[in-house]
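> Kindly generate the corresponding structure for this input.
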Amino acid sequence: MPSAPLFRFGVIADPQYADLEPNLTLNRYPAKSLDKLRDAIEEFNRHDLAFVVTLGDIIDRQWKSFDVILPVYEALRHAKHFLLGNHDFAVAPEHLGSVSARVGMPSAYYDFSHSGYRFIALDGNEISVFAPPEDDPRRQEAKALMKRLGDSGATNGQRWNAAISDAQFDWLAAKLREAKAAGEKVVVMNHYPVFPDNPHNALDSDRMLSLLAEHDHIIAYLNGHNHAGNFGVSDGTYFVNFMGMVDTEDTSAYSIVSVYDDRLEVTGFGRETDRTLALR
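Here you go, the predicted model:
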């Protein structure tokens, strides 16, 4: 008999709900995400999962969208963890400071441990032209970053991308050392990809990649944002970009990840890909 996994968890990326007409150019159907999410939760509830993580872009826009999609999650019988994405800040300026509280997050970035694994949930939105208050210097910082990337010929200097602050970067580095000392393997989660090279990558993807490359106990980096999905391996770490749930009229995308001693098994539902990721 094959051995049972240590644990399993569910993954959702970019439900991006709003009561809007479809965006046919991008093939996105924000209003249909409620039913897709209900179906995903029904499937998750059939399994023994440690938790379910949503990798950002819970809504497409409008503060009131949270009032409609968050109650759908109440049917989930597992623990739930949220990350925030760029669309979660497409709300009126007075709400920008309270998005993580509205979603019920302990803070905008945080970590938790499970069965010898440390999960680090980043707030990829800190340095951006959309998340900080309108007169915040971080908006200028983001513009400077975007310009620098554009001038260097990089494709990711886009206004829908973002970066983490120096304070959060130092926190991440400290958490990686802490997990190492505790003998834990690490899974880093962010809304924004950092690898492979892509127009959707975080504005600070080079700095992030350099930090991750210093550590051999980081198993995987999980993200959304690039709805087409993507995959890569760099310095022994798997970079898994999960597909956007909001895309297409009648297919969904979500996953269950099974964690074994020697591998991760990603079981994809709908458009999502199955993967077996052997651990070094």
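> contacts, neighbours, all on C-alpha from now
OK.
> I'd like the distance between R159 and A90.
Computed as C-alpha to C-alpha, to the nearest Å, the R159 to A90 distance reads 13 Å.
> no, scratch that, I was asking about I164
18 Å.
> can you check Y221 too?
Using C-alpha to C-alpha, we find Y221 at a distance of 25 Å from A90.
> what do you get for G97?
From G97 across to A90, the span is 12 Å (C-alpha to C-alpha).
> dump the residue contacts of H215.
L176 (C-alpha atoms under 8 Å, 6 or more residues apart in numbering).
> cool, and K36?
By C-alpha under 8 Å, 6+ apart, the neighbours of K36 are M245, S252.
> Between Y221 and A90, point out the one with more neighbours.
Set Y221 next to A90 and count neighbours by other C-alpha atoms under 10 Å: Y221 wins out with 23 against 18.
> List the contacts of the more buried one.
Residues in contact with Y221 (C-alpha under 8 Å, 6+ apart) are V187, V188, M189, N190, T237, Y238, F239, V240.
> give me that answer again for 7 Å
Contacts were defined as C-alpha atoms under 7 Å, 6 or more residues apart in numbering; by that measure Y221 touches V187, V188, M189, Y238, F239, V240.
> To compare against the first, here's the next sequence to fold:
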Amino acid sequence: MAKGATTATSEPLFSFGVIADIQYADLEDGYDFQKIRRRYYKHSLCHLQNAVEDWNGTQVQFVLQLGDIIDGFNAQHKMSESALERVMEEFKKLRVPVHHIWGNHEFYNFNRDYLAQSVLNTKNLQDHTLLSNSNRDQSSIGDTPAENYYAYQFCPMSKFRFILLDAYDLSILGRDTSTKKYQDSLHLLQEKNKNENLNSPIDLVERQFVQFNGGFSQDQLDWLDEVLTYADSNQERVVIVGHLPIHPNSSNDICLAWNYKDALTVIHSHKSVVCFLAGHLHRGGYCLDSHGVHHLTLEGIIETPPESQAFGSIYVYNDRMVLKGRGRVPDREMYYRDNCTLF
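Presented below is the predicted three-dimensional model:
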């Protein structure tokens, strides 16, 4: 179907909300690490309140919270649990489910064991379609062991699937130092980053190898490949969600996932993926890659001044997705690569 066609596309199939990098803290305004970009720690809660009110009014089917829900400064002031509780009070006002991604600030405040038992673990919202259609062991497709990585998938409607990835599966953040995955992650990071400060990208060839980023284990990439293989065979469309961007043209070179190229290789080997949603880069970003996949990096709440906003609603049609942004988030039309309808 041509982009200008309207047959069977005049009404959206469903819609969902998107928001990133709230980073709430009951603190006065501050600045980023370069002392350039202002951060509105307290007012981020007001932005969330406005977003919840908007989504309740527009009746989205669910919301994707793209990570960094509270700021790392909460840990220094021993306010992590109270800050999370305050933010969740606002999310509870939503009339629809919220899917939570884990970012680096989640791990500044909590370890993985805590997060797995917290309200930020929304794997209970996953879809079990793949399990019922597979003869494989449950841990190998459609479902993932909690002790390995935080990732899951769900279907808001037939033929449309969302996959939430754990971009800190490889990371030294939030893991016990005695674990193999911590040791493997530390070895990889120190191999790529010789700086005394592992958060510094100075003189790095691959500038994404800093401590505040992370990556995807081979196990998780294999799981992603299996889910996408199923989606291909079932003629589905897939949106993948993660805190870290995976395409250089949708981010700066510092905020990418460590092994973003590996993730892109898996995604580009499948025809079902239409979009990758991320946060982390507070100024936002977007590109349409050479394989027809849209990469949308959402602008962050934390660097949004009180007079503006930074969230959006995405309307899904047979042939495209339409982002209706608020404030700093611009509107976008994102057509599927084959211009074919779902039905």
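> rewinding a little: please flag which of the contacts of Y221 of structure 1 sit within strands.
V187, V188, M189, Y238, F239, V240 (DSSP state E).
> and stretch 261-277 of structure 1, which stretch of structure 2?
Mapped onto structure 2 using TM-score structural alignment, stretch 261-277 of structure 1 spans residues 318-334.
> which stretches of the stretch 151-280 of structure 1 form strands?
For the stretch 151-280 of structure 1, applying DSSP state E, counting those that start in this stretch gives strands covering 185-189, 218-223, 230-234, 237-241, 253-259, 263-270, 275-278.
> Show me the one of those that comes nearest P30 of structure 1.
Nearest to P30 of structure 1, of all the strands of the stretch 151-280 of structure 1, is strand 253-259, at 13.6 Å by C-alpha to C-alpha.
> Please list the outside residues in contact with that closest one.
5-12, 40, 243-245, 264-272.
> and with 6 Å instead?
For strand 253-259 of structure 1, the surrounding residues in contact (C-alpha atoms under 6 Å, 6 or more residues apart in numbering) are 5-12, 245, 264-272.
> Next: stretch 219-237 of structure 2.
By C-alpha under 6 Å, 6+ apart, stretch 219-237 of structure 2 touches K159, F160, S272, V273.
> Just tell me the aligned range of it in structure 1.
Using TM-score structural alignment, stretch 219-237 of structure 2 lines up with residues 167-185 of structure 1.
> any chance you could map the helices in the stretch 151-300 of structure 2?
Using DSSP state H, counting those that start in this stretch, the helices of the stretch 151-300 of structure 2 run over 180-192, 218-233, 260-268.
> Can I get those helices in JSON lines including distance to R337 of structure 2?
Formatted as JSON lines, these follow (distance: least, C-alpha to C-alpha, whole Å):
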{"stretch": "helix 180-192", "distance to R337 of structure 2": "35"}
{"stretch": "helix 218-233", "distance to R337 of structure 2": "14"}
{"stretch": "helix 260-268", "distance to R337 of structure 2": "12"}
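> Tell me which of the ones you listed sits nearest to D68 of structure 2.
If we rank the helices of the stretch 151-300 of structure 2 by C-alpha to C-alpha, the stretch that ends up nearest is helix 260-268, at 19.5 Å.
> Mean deviation, the closest one versus structure 1?
On superposition with structure 1, the mean distance recorded for helix 260-268 of structure 2 (mean C-alpha distance after the TM-score superposition for structure 1) is 0.7 Å.
> buried sites along that helix?
Along helix 260-268 of structure 2, these residues count as buried under the neighbour rule (16 or more other C-alpha atoms under 10 Å): Y260, D262, A263, I267, H268.
> In contact with the aligned partner of L165 of structure 2 in structure 1: list those residues for me.
Under the alignment by TM-score structural alignment, L165 of structure 2 pairs with L122 in structure 1. L122 of structure 1 is in contact with Y109, N190, counting by C-alpha under 6 Å, 6+ apart.
> 7 Å instead, please
L122 of structure 1 neighbours (C-alpha under 7 Å, 6+ apart): Y109, Y110, M189, N190.
> To which residue of structure 2 is the second one aligned?
The reference is to Y110 of structure 1. Taking TM-score structural alignment, Y110 of structure 1 has Y152 as its aligned residue in structure 2.
> how near is its match to Y31 of structure 2?
Note on Y152 of structure 2: its distance to Y31 of structure 2, by C-alpha to C-alpha, is 34 Å.
> Next: Y317 of structure 2.
39 Å.
> again with V210 of structure 2
Using C-alpha to C-alpha, V210 of structure 2 is found at 20 Å from Y31 of structure 2.
> So these two - more neighbours on which side?
Counted by other C-alpha under 10 Å, V210 of structure 2 and Y31 do not tie: V210 has more neighbours, with 26 against 13.
> Map that one across to structure 1 for me.
Looks like V210 of structure 2 aligns to Q158 there (TM-score structural alignment).
> circling back: and of the contacts of L122 of structure 1, the nearest to E134 of structure 1?
Out of the contacts of L122 of structure 1, the member with the shortest distance to E134 of structure 1 (by C-alpha to C-alpha) is Y109, at 21.2 Å.
> any idea what D88 of structure 1 aligns with in structure 2?
In structure 2, D88 of structure 1 lands on E106 (TM-score structural alignment).
> pretty sure that match contacts N74?
No - counting by C-alpha atoms under 7 Å, E106 of structure 2 stays clear of N74, with 10.4 Å between them.
> anything in contact with each of those two?
Residues touching both E106 of structure 2 and N74 (C-alpha under 7 Å, 6+ apart): there are none.
> Please report the number of neighbouring residues for P71 of structure 1.
If you count neighbours by other C-alpha under 10 Å, P71 of structure 1 ends up with 10.
> Now name the helix or strand holding the aligned partner of it in structure 2.
By TM-score structural alignment, P71 of structure 1 lines up with E89 in structure 2. Element membership for E89 of structure 2 (DSSP states H and E) is helix 80-91.
> Have a look at how far, on average, whichever helix or strand comes after that helix is from structure 1.
Where DSSP H and E defines the elements, the next helix or strand beyond helix 80-91 of structure 2 is strand 98-100. Superposed on structure 1, strand 98-100 of structure 2 shows a mean distance to its aligned partners of 0.9 Å (mean C-alpha distance after the TM-score superposition for structure 1).
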